[in-house]
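A.B. asks: have a look at this fold, sequence not included:
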């Protein structure tokens, strides 16, 4: 597997643990539907939350949230719609982005954008 894929998977696991520490409950990871993938699906206070995780080794090329473009959002929404129907969910949903940042010293920081799009 390519190094960027390994870093992405590591970032997803870090984000999952961080969100669980904030009271989120894990439902599923790497849910695929056609050409789309949802990194994390969690529940939080009665909401079903679809989370896109982005890793950055710095901000020189931009912030994590800037890399979830219109096309990516549309794919995530389609996959979420399929998942909602699959599990017969009838409560509210939300789409979040979690940026995972590692500085040059290896320190990890998170930036959470709740209700980032839809």
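C.D. replies: All right, it came through fine. Keep in mind that what you see is a predicted model, and the values were worked out from it rather than measured. Residues are numbered from 1 along each chain as shown.
A.B. asks: from here on, contacts and neighbour counts on C-alpha atoms
C.D. replies: OK.
A.B. asks: once you drop chain neighbours, what's closest to the spatially most central residue of the chain?
C.D. replies: The centroid of the chain falls nearest to residue 52 when counting by Cα atoms, centre = their mean (2.2 Å). Distances taken as Cα to Cα, 6 or more residues apart in numbering place residue 97 nearest to residue 52, at 4.8 Å, with adjacent residues excluded.
A.B. asks: against that first model, consider the following:
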């Protein structure tokens, strides 16, 4: 059963994917799942493979959305990224970005954080 939180997350991911395209990135995959976890968006920025975590919130009571990307979450994202690259048998430069989506008064505010964390 889908929850309001799931719907909010999907809406945030759609907005984030559109922002990626506006910034010139080629979106390769959405919601890439593995036994290690999930990456919201996998994109290409020139020759760089970009793994993007999207965090969506309706307010900042619990902090800004990007603050939810903890060290533990970063490690999961790294594991999924390494699995993805091994599966493709590719060694290209990678980058880890975060898109923070805040829904305030029904309007989305997006913040793109490039190089949010390192491998």
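C.D. replies: Here it is on my side, so go on. These numbers come from a predicted model, not from an experiment.
A.B. asks: just give the TM-score of the two.
C.D. replies: The TM-score (TM-score structural alignment, normalised by the length of structure 1) is 0.94; 117 aligned residues with a Cα RMSD of 1.0 Å.
A.B. asks: now the residue nearest to residue 52 of structure 1: how far from residue 2 of structure 1?
C.D. replies: Between residue 97 of structure 1 and residue 2 of structure 1 the computed distance is 23 Å (Cα to Cα, to the nearest Å).
A.B. asks: likewise for residue 27 of structure 1?
C.D. replies: For residue 27 of structure 1, the distance to residue 2 of structure 1 - Cα to Cα - is 26 Å.
A.B. asks: quick one: the strands in structure 2?
C.D. replies: 26-34, 37-45, 48-57, 94-104, 107-117 (DSSP state E).
A.B. asks: any chance of the ones you listed in CSV, plus distance to residue 11 of structure 2?
C.D. replies: Output for these, formatted as CSV (distance: least, Cα to Cα, whole Å):
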stretch, distance to residue 11 of structure 2
strand 26-34, 13
strand 37-45, 12
strand 48-57, 8
strand 94-104, 9
strand 107-117, 10
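A.B. asks: identify whichever of those lies nearest to residue 71 of structure 2.
C.D. replies: Proximity to residue 71 of structure 2 (Cα to Cα) singles out strand 107-117 among the strands of structure 2, at 9.2 Å.
A.B. asks: give the buried residues for that closest one.
C.D. replies: By 16 or more other Cα atoms under 10 Å, the buried positions in strand 107-117 of structure 2 come out as 108, 110, 112, 116.
A.B. asks: which one of the residues you listed is nearest residue 22 of structure 2?
C.D. replies: Residue 22 of structure 2 lies nearest to residue 112 out of the buried residues of strand 107-117 of structure 2, by Cα to Cα, at 11.6 Å.
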